[in-house]
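Peer 1: have a look; sequence and predicted model below, questions after that.
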Amino acid sequence: MKCISWNVNGLRAIVKKGFVDIFNELDADFFCLQETKLQAGQIELDLPGYYQYWNYAEKKGYSGTAIFTKHPALNVQLGMGIDEHDQEGRLITLEYDDFYFITCYTPNSQSELKRLDYRMKWEDDFRDYVNELSLTKSVIICGDLNVAHKEIDLKNWKTNRKNAGFSDEERQKMTDLLNSGFTDTFRHFYPDVTGVYSWWSYRFNARKNNAGWRIDYFLTSNDFVEYLEDAQILTDVLGSDHCPVQLTFNLADKSDSIN
């Protein structure tokens, strides 16, 4: 199974930059988007062979997530069932026989960390949500989680210690999530690799200079790690300020695998 996650920073814009060609070339079983920035009916994608699941923000042109998959879900949940968090289209959960598949667009703490208190509440509730799911079956989480976990995960860590995405508080919440029973799949395969990022500012020629951050992830519950084959960051794919991240896994030896 090949899984892709990509913050497209506006789906209508990236469609004009060749999104469908990239989508077809990658040929993923699951292709997840964050920051679609649209409402129902504002775009129609012809993706033969794929089921489409969307979650839209109430605010126009803001946030939003989608999953395109070759495998119809047993059940679909939009949001985490908490009204405070479910207005911005940030979460989709698909249920399958052997796992839950989640795409997530974690709220940004914003400049001067003015949304940090809300972010902390989101983090705690999201951790509770996925841990509750993991009591039933394995959980796969992908998306823009808006945090560079370790110093190795961004170029200029010394100057970003108190900035959104690298505050001590946000980094600790990622640690708490992983410690609750999840694995950062890229670091599982490449614990010491440096200079590989998934987001670059549009300013200061950041992408050209590779002054980036690794804030896009695939996490899996620890009991799923044995099925993982590889995790990649597709830095050569252009069109957004983020690049896609990829996970491959194989359930061939597991009975009653995906429906």
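Peer 2: Done, it's in.
Peer 1: from now on I want contacts and neighbour counts done on CA atoms only, so please keep to that.
Peer 2: Noted.
Peer 1: check contacts around residue 202.
Peer 2: Residue 202 is in contact with residue 241, counting by C-alpha atoms under 8 Å, 6 or more residues apart in numbering.
Peer 1: and if you look at residue 70?
Peer 2: Residue 70 neighbours (C-alpha under 8 Å, 6+ apart): 29-30, 49-51.
Peer 1: so it versus residue 28, what's the distance?
Peer 2: Counting by C-alpha to C-alpha, to the nearest Å, the gap between residue 70 and residue 28 amounts to 8 Å.
Peer 1: any chance you could map the helices in the stretch 1-150 of the chain?
Peer 2: With DSSP state H, counting those that start in this stretch applied, the stretch 1-150 of the chain shows helices at 11-15, 19-26, 116-134, listed in chain order.
Peer 1: alright, now check it against this:
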Amino acid sequence: MKLISWNIDSLNAGLTGTSTRAKETRTIFKLINALEPDLIAFQETKLRKDPLKKHQEALAELFPGYQYVWRSSVEPARKSYAGTMYLYREGLKPKVTYPEIGAPSTMDQEGRIITLEFPHFFVTEVYTPNSGNGLKRLDDRQVWDDKYREYLAGLAQQKPVMASGDFNCAHEEIDLAHPSNNHHSAGFTDEEREHFTKLLDAGFTDSFRHLYPDKKGVYSWFAQRVLTSKKNNSGWRIDYWLVSNDLADKIQDSKMIDTGARRDHLPIELDIDVQP
């Protein structure tokens, strides 16, 4: 199977916008479609509720032959915030769930997790809450991390799991360009990194590091507001494909997909020898 995951930072803008960035996003949509993935996971869709007719028409044009399911942020959480979506090939018939994990504040209402169940495994995506400016959400984020780990481990007790998404954490110093400057930055605090270690220790493999344990300078996110971030390869690896340890030997490749001049997140691809 070929699986792709991408934090797209607004599905509405990507599908229907007229800005240069929106056009860049649609170019990448076309690139992803040409790769013929079995599944595509999107995070940070920012849909107000359901896909509108204009979104449905654009999805049908850009991704013919795919079905899709989505989850949007709902009250009391902010609308047009966070959100996730899956596209999967017609003919696949997963059981779809929209789990709540007992997260604090409004995190369970922010549309952050969708899970697809297949006969022999789960595929699930997450948009992990950011700890925020001044780390004001770090305490809640740590509770989230505990609850999410419990959820993922519970799935893995039933059948193997492939989990993707924007985890908003660079796990080790090798996973960002300037670790010494960011030890107190959201996404690279000791607390977030320790929780990511606990997640891996619960029975999961970072597919990219499994194949490329010492590879440096490969990142999945470049600050959109820093014009030179991508040119200077000043990035972070915060997007992951994790797999249950018993699937690790089936990983064929795990990589980033180049987005050209477009900054922010890169799509990440997992090629793995399993059958839906």
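Peer 2: Looks like it came in fine. These numbers come from a predicted model, not from an experiment.
Peer 1: and the contacts of residue 70 of structure 1 as TSV, adding distance to residue 192 of structure 1?
Peer 2: Conversion of those to TSV gives the following (distance: C-alpha to C-alpha, whole Å):
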residue	distance to residue 192 of structure 1
29	28
30	27
49	38
50	36
51	37
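Peer 1: of those residues - the most surrounded one?
Peer 2: Neighbour counts for those were taken using other C-alpha atoms under 10 Å; the highest belongs to residue 30, which has 20 neighbours.
Peer 1: what lines up with it in structure 2?
Peer 2: The criterion is TM-score structural alignment: under it, residue 30 of structure 1 has residue 39 as its aligned partner in structure 2.
Peer 1: contact partners for residue 10 of structure 2?
Peer 2: With contacts defined as C-alpha under 8 Å, 6+ apart, the neighbours of residue 10 of structure 2 are 44-47.
Peer 1: repeat for residue 187 of structure 2
Peer 2: 130-131, 168-170, 193, 238.
Peer 1: now the counterpart of it in structure 1. Nearest residue, chain neighbours left out?
Peer 2: With TM-score structural alignment as the criterion, residue 187 of structure 2 lines up with residue 165 in structure 1. Sequence neighbours aside, residue 147 is the residue nearest to residue 165 of structure 1 in space, at 4.2 Å (criterion: C-alpha to C-alpha, 6 or more residues apart in numbering).
Peer 1: can you report how many residues lie near whichever residue in structure 1 pairs up with residue 258 of structure 2?
Peer 2: Alignment of residue 258 of structure 2 against structure 1 is given by TM-score structural alignment, with residue 235 as its counterpart. Counted with other C-alpha under 10 Å, the neighbours of residue 235 of structure 1 add up to 16.
Peer 1: counterpart of residue 115 of structure 2 over in structure 1?
Peer 2: Residue 115 of structure 2 maps onto residue 93 of structure 1 when the alignment is built from TM-score structural alignment.
Peer 1: need the contact list for the closest residue to that match other than its chain neighbours.
Peer 2: By the measure of C-alpha to C-alpha, 6+ apart, the closest residue to residue 93 of structure 1 outside its immediate chain neighbours is residue 102, 4.5 Å from it. Each residue near residue 102 of structure 1 by C-alpha under 8 Å, 6+ apart is listed here: 91-94, 139-142.
Peer 1: out of these, who's nearest residue 21 of structure 1?
Peer 2: Proximity of these to residue 21 of structure 1 (C-alpha to C-alpha) peaks at residue 142, which lies at 22.0 Å.
Peer 1: against residue 45 of structure 2, how distant is the counterpart of that closest one in structure 2?
Peer 2: Residue-level alignment of residue 142 of structure 1 against structure 2, with TM-score structural alignment as criterion, gives residue 164. Using C-alpha to C-alpha, one gets 15 Å for the distance from residue 164 of structure 2 to residue 45 of structure 2.
Peer 1: repeat for residue 170 of structure 2
Peer 2: Here the distance between residue 170 of structure 2 and residue 45 of structure 2 works out to 22 Å (C-alpha to C-alpha).
Peer 1: same question, residue 250 of structure 2
Peer 2: Here the criterion is C-alpha to C-alpha. By it, residue 250 of structure 2 lies 30 Å from residue 45 of structure 2.
Peer 1: who's more crowded, those two?
Peer 2: Legend: neighbour count by other C-alpha under 10 Å for residue 250 of structure 2 and residue 45, higher for residue 45 (26 against 13).
Peer 1: make sure the more buried one is actually in contact with residue 84.
Peer 2: Yes. Between residue 45 of structure 2 and residue 84 there is a contact at 5.7 Å, judged by C-alpha atoms under 8 Å.
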